[in-house]
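*Asks:* Any chance you could fold what I've pasted below:
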Amino acid sequence: MASEAPVGTIAPEPALRPRGAHAAAVDVVRHARVYGRTVSEDRELVVRDRALREKRYRVGQGGIHRAVYVPGPESGPKASAARWGVVNLEDASGRVILQVAPADWLPEAGLVGLADLSPRQCLTRTGLPALLADLRIPLAEGPVSSQAADSGRYDRVALRELPAWHAWVRGVGMLGWFLLFLVVPMTGHGNRWTVLASAAALLLVPGGDLAARFGLWKRRRRSAPRDVETVIRPSPQPGAGATRRFLGTAAVRVLPSDVSLTSTAGEERRLPRSQAHGATRLTRIVDPSTGATLGVEFRDDTDAARAHLPWHWWFAGPEGAENWSRLVTALGVPVVEESLRGLSADQWRDTHTMSTDARLMAPLTGKEARRRTNWSVRVVGGGEAIVVPVLALMPLLGLGSDQSPARWAGVLAALTIVAELAPVLGHQLASRFTLDRPAGQELR
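*Replies:* So this is what the prediction gives:
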């Protein structure tokens, strides 16, 4: 039913693009796609992962026959992405072959007001209906059929931001420490060697993080776009207080088939340029009472805002007019001017659908910038930067022992503490002394 094959980097349109990702996993945004391919009369649905590996699903006889959109539960939390439902791709008998969650393929997921975006709107914005129509796969909406419910195992289009081995290494490390440092001694079988082994196991936790971060850094460098047509950097109004992080990280890149938007925190997402569900027009939002431009929105063919740039931070500075002209020329889409109706500028800033996007595409407070770029909080989750060093304190005392196993356990514990705390301290110091201070006012 499905086959795998290597692939190049160009995905034919229409194609689904992933939800935005944090800086450590931008290669997912740059490479992962779902698209169709037709050779002669043979049609295939293609799923491409971050490593540019393809998995192909036959469409038609003996393969995908129809698609059924199953909206999420009405009783669930209104702000949960689960309410956007799933699309089951089924064969002629109704057995599910592949399942796609629209929330994973909406570039601005997490930025739009989830409570305001209906499941049908989410589905349309992903471009999945257009892709299915291009492959001549009929799309219906309804509950899960009895055949689909009995399908057993089937493929899911999953977006993994971290390698699978990362969770295994961390899990083995914590389990090993728990068994060797607590359980085994409680049974009366603990000795100096179990303490050494437990210290070695605990080192796997920060060690796995460091290895994953290095691997993701290499992926990010390899996946950096080399065919950029135009790069637009912020040009804020002089004296506005733009930070070094904002000026050095935030960007809009116009690529041959995509518009790539990078936030102040390094989060990246991409919108298609040539599709109805992509960036097909630019809209300048104007305050009619003052005539001032408040922001620029990238909108699709349904006039839905897909991204937002605050004018004050992007085009009000010395290079703003030139940057705006370059952006308009590079995109080559219509430019529309729209005045606010019934709202003051402040009310609009607080209530419009892309207000979260506007905030993230502007300078962040130091606290929020640190939170959104913190590996432990943003990627791994939890408070391990405190827990792991505390667990390492007991074997650390072995540094003063005259027994070799205890001393080595102390050395491993010291390495664990350094490996856990050094990235945290470096991240905090860089933020507080340079990155998140107003440009030109860094401490020297």
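*Asks:* hey, let's count contacts and neighbours off CA atoms from now on
*Replies:* Fine.
*Asks:* Return the set of buried residues in the helix or strand R213 falls within.
*Replies:* Remark: R213 resides in helix 192-222, with elements defined by DSSP states H and E. For helix 192-222, the neighbour count (16 or more other Cα atoms under 10 Å) marks 194-210, 212-213, 216-217, 219-220 as buried.
*Asks:* Just give the number of residues close to A265.
*Replies:* Neighbour count of A265, defined by other Cα atoms under 10 Å: 24.
*Asks:* What distance do you get for it to L425?
*Replies:* 18 Å (Cα to Cα, to the nearest Å).
*Asks:* ditto for V144
*Replies:* 50 Å.
*Asks:* Comparing these two, which shows the higher neighbour count?
*Replies:* V144 (15 against 12).
*Asks:* Enumerate every residue touching the closest residue to the more buried one other than its chain neighbours.
*Replies:* In this structure, V144 finds its nearest non-sequential neighbour in V70, 6.6 Å apart by Cα to Cα, 6 or more residues apart in numbering. Listed by Cα atoms under 8 Å, 6 or more residues apart in numbering, the contact set of V70 reads 85-88, 141-144.
*Asks:* what's the answer for N88, then?
*Replies:* By Cα under 8 Å, 6+ apart, the neighbours of N88 are 67-70, 96-100.
*Asks:* quick check, nearest of those to D27?
*Replies:* In terms of Cα to Cα, no member of the contacts of N88 lies closer to D27 than V100, at 19.9 Å.
*Asks:* For R233, see how far away the closest one is.
*Replies:* 35 Å.
*Asks:* ok, now E268?
*Replies:* 14 Å.
*Asks:* Would you indicate which residues of stretch 162-172 are buried?
*Replies:* Buried residues in stretch 162-172 (16+ other Cα under 10 Å): 162, 166, 169-171.
*Asks:* Following up with a second sequence; could you model it the same way so I can compare the two?
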Amino acid sequence: MLAFQEQDGQTILEVPLADWLPEANVVGTLDLRPEKCLDRTGLKELLTALAIPLEENSQPRVGDSARTDAGNRAHRAVHKELPRWYHWVRGFGIFGWFVALVVAFAADVDWFLPVAAGALFLVPAADTVVRFGVRLSNWRSDGAQFADAVVITPDPAVEAEATRRFLRTASVRVLPGDVVVTDTIGQERWIARRGAHGISRLVRLTAPGTRQPLGVEFRDGNGEVRALLPWSYWFAGPQGQDRWTEMVAALSVPEADEELRRAGPQPSATEPWWTGHILAADARMMSPLRAKEARQETSWHRSVVGGNELLLVPLFSLVLLAGVFGDDGAARLAGLLSALTIATELAPVAVGSLISRVYRDKPGGHG
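*Replies:* Predicted coordinates for the structure are as follows:
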């Protein structure tokens, strides 16, 4: 955490380094010293430009120091990925389902049954609205954001067996001020092109002895590796050399070849060459994933709301589902709403899994 403080020690702004580090998911702030995190995010340059002294403190801050004179908490420079209403609606749905169900059975009030079922429906409905909104927002913004970008897509070797997901999703987009690296599941990393933390050099790693290309490192002005592309999946195909040349020209930075040097033990014959590299996780995500891994990495429940919901919401809905077959109007409506809840919760998972198995995560040829 980087805390901006006034002269009296009161914190007025907090910057979580993990939220500002582009490669946090593939390196992790725990693997980097605080100074390295500041360098990679560009925050150190900002502090220098503003002439703000920097102190490192390993002791946890006292809670009151993060409050202003007015008693409000300090501002946090973070991006909220989910809207606030989403959490309120989901919480109200679970709470409303429980309360209405208790009233329906304890007080024998039949019409509280559809109220309970309708409240629970809010949980998967909120998921659906947010997911649709994200897709719509991305579709609208991508055209404007990347209108002037030079787009480099993978061109894998014939024997690489790259999946359609990888070929359609992974890319390197070069903008005037940023490089946007998108991995095989669609996660974006925005890395600057200017400043000491910006991309200033491309290094093609080669195998010792054979000099065969293994991968490409994007290095910043401090010599730190910011991204790692496996050569066999990106530039080893029929058009690979042309795409390499295009990327070098678009970035307008020096390029060089270096032999791969390992600080640790050699990987086994079954392990990829990038094993032990500081960005080994990045190389994995910039390569095709096995179908099961890809489905896990792109699962809404695994990455956003938690995998238990996929089991618990249908299970809670089963309590009232039997009412569909009864004669009571309230129970029947509750049963229909419960069936709709189960369908809304499970249908996207089933459809996504089917598409993955028969198309998206099957070999798709070349880029």
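*Asks:* Send over the TM-score of the superposed chains.
*Replies:* With the length set by TM-score structural alignment, normalised by the length of structure 2, the two chains reach a TM-score of 0.91; 354 aligned residues with a Cα RMSD of 2.0 Å.
*Asks:* quick revisit: need the buried residues of stretch 162-172 of structure 1 in JSON lines (columns: secondary structure and distance to L309 of structure 1).
*Replies:* Formatted as JSON lines, these follow (DSSP: H, G, I helix; E, B strand; the rest coil; distance: Cα to Cα, whole Å):
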{"residue": "L162", "secondary structure": "coil", "distance to L309 of structure 1": "29"}
{"residue": "H166", "secondary structure": "helix", "distance to L309 of structure 1": "36"}
{"residue": "V169", "secondary structure": "helix", "distance to L309 of structure 1": "41"}
{"residue": "R170", "secondary structure": "helix", "distance to L309 of structure 1": "39"}
{"residue": "G171", "secondary structure": "helix", "distance to L309 of structure 1": "41"}
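*Asks:* Including distance to M354 of structure 1, could the residues you listed go into a markdown table?
*Replies:* Shown next, in a markdown table, are those (distance: Cα to Cα, whole Å):
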| residue | distance to M354 of structure 1 |
| --- | --- |
| L162 | 28 |
| H166 | 34 |
| V169 | 39 |
| R170 | 37 |
| G171 | 38 |
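*Asks:* All the strands of structure 2, residue numbers only.
*Replies:* Along structure 2, the stretches classed as strands by DSSP state E are 2-5, 11-15, 75-76, 150-152, 171-174, 178-182, 188-192, 199-206, 213-220, 225-230, 255-259.
*Asks:* how about the last one, aligned to which bit of structure 1?
*Replies:* Strand 255-259 of structure 2 corresponds to residues 335-339 of structure 1 when matched by TM-score structural alignment.
*Asks:* mean distance, that stretch to its aligned residues in structure 2?
*Replies:* Superposed on structure 2, stretch 335-339 of structure 1 shows a mean distance of 1.1 Å to its aligned residues (mean Cα distance after the TM-score superposition for structure 1).
*Asks:* Return the distance of that stretch from the chain's centre.
*Replies:* 30 Å (Cα atoms, centre = their mean, to the nearest Å).
*Asks:* Would you mind pulling the contact partners of it?
*Replies:* 281-288, 328.
*Asks:* Just the buried subset of those, please.
*Replies:* By 16+ other Cα under 10 Å, the contacts of stretch 335-339 of structure 1 give 281-287 as buried.
*Asks:* Can you give me every residue that contacts whichever residue in structure 1 pairs up with L113 of structure 2?
*Replies:* With TM-score structural alignment as the criterion, L113 of structure 2 lines up with V195 in structure 1. The neighbours of V195 of structure 1, taking Cα under 8 Å, 6+ apart as the test, are 180-181, 395, 405-406, 409.
*Asks:* now do F235 of structure 2
*Replies:* Here F235 of structure 2 is in contact with 154-157, 241, 243-244 (criterion: Cα under 8 Å, 6+ apart).
*Asks:* Generate JSON lines for those residues, with distance to A49 of structure 2 and neighbour count as supplementary columns.
*Replies:* Below are the contacts of F235 of structure 2 laid out as JSON lines (distance: Cα to Cα, whole Å; neighbours: other Cα atoms under 10 Å):
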{"residue": "P154", "distance to A49 of structure 2": "38", "neighbour count": "30"}
{"residue": "D155", "distance to A49 of structure 2": "41", "neighbour count": "26"}
{"residue": "P156", "distance to A49 of structure 2": "43", "neighbour count": "25"}
{"residue": "A157", "distance to A49 of structure 2": "46", "neighbour count": "21"}
{"residue": "Q241", "distance to A49 of structure 2": "40", "neighbour count": "14"}
{"residue": "R243", "distance to A49 of structure 2": "37", "neighbour count": "20"}
{"residue": "W244", "distance to A49 of structure 2": "35", "neighbour count": "19"}
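*Asks:* where do the helices sit along the stretch 101-250 of structure 1?
*Replies:* Using DSSP state H, counting those that start in this stretch, the helices of the stretch 101-250 of structure 1 run over residues 119-126, 128-134, 146-149, 164-177, 184-186, 192-222, 244-249.
*Asks:* quick revisit: which residue in structure 2 aligns with the residue nearest to V144 of structure 1?
*Replies:* Counting by TM-score structural alignment, V70 of structure 1 has no partner.
*Asks:* and the gap between V70 of structure 1 and A148 of structure 1?
*Replies:* 11 Å.
*Asks:* what do you get for R222 of structure 1?
*Replies:* Separation of R222 of structure 1 from A148 of structure 1 (Cα to Cα): 40 Å.
*Asks:* So between E268 and R233 of structure 1, which is more surrounded?
*Replies:* E268 (27 against 20).
*Asks:* tell me the contacts of the aligned partner of G278 of structure 1 in structure 2?
*Replies:* For G278 of structure 1, the aligned residue in structure 2 is G198 (criterion: TM-score structural alignment). The contact partners of G198 of structure 2, taken as Cα under 8 Å, 6+ apart, are 191-192, 220-221.
*Asks:* Can you convert the contacts of N88 of structure 1 into CSV and add a column each for distance to T38 of structure 1?
*Replies:* Formatted as CSV, the contacts of N88 of structure 1 follow (distance: Cα to Cα, whole Å):
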residue, distance to T38 of structure 1
A67, 18
V68, 22
Y69, 23
V70, 27
V96, 22
I97, 19
L98, 19
Q99, 21
V100, 20
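*Asks:* Just give me which of those residues are shared by structure 2.
*Replies:* On the basis of both residues aligned by TM-score structural alignment, their matches' Cα atoms under 8 Å, what survives of the contacts of N88 of structure 1 in structure 2 is 96-100.
*Asks:* All set now, cheers.
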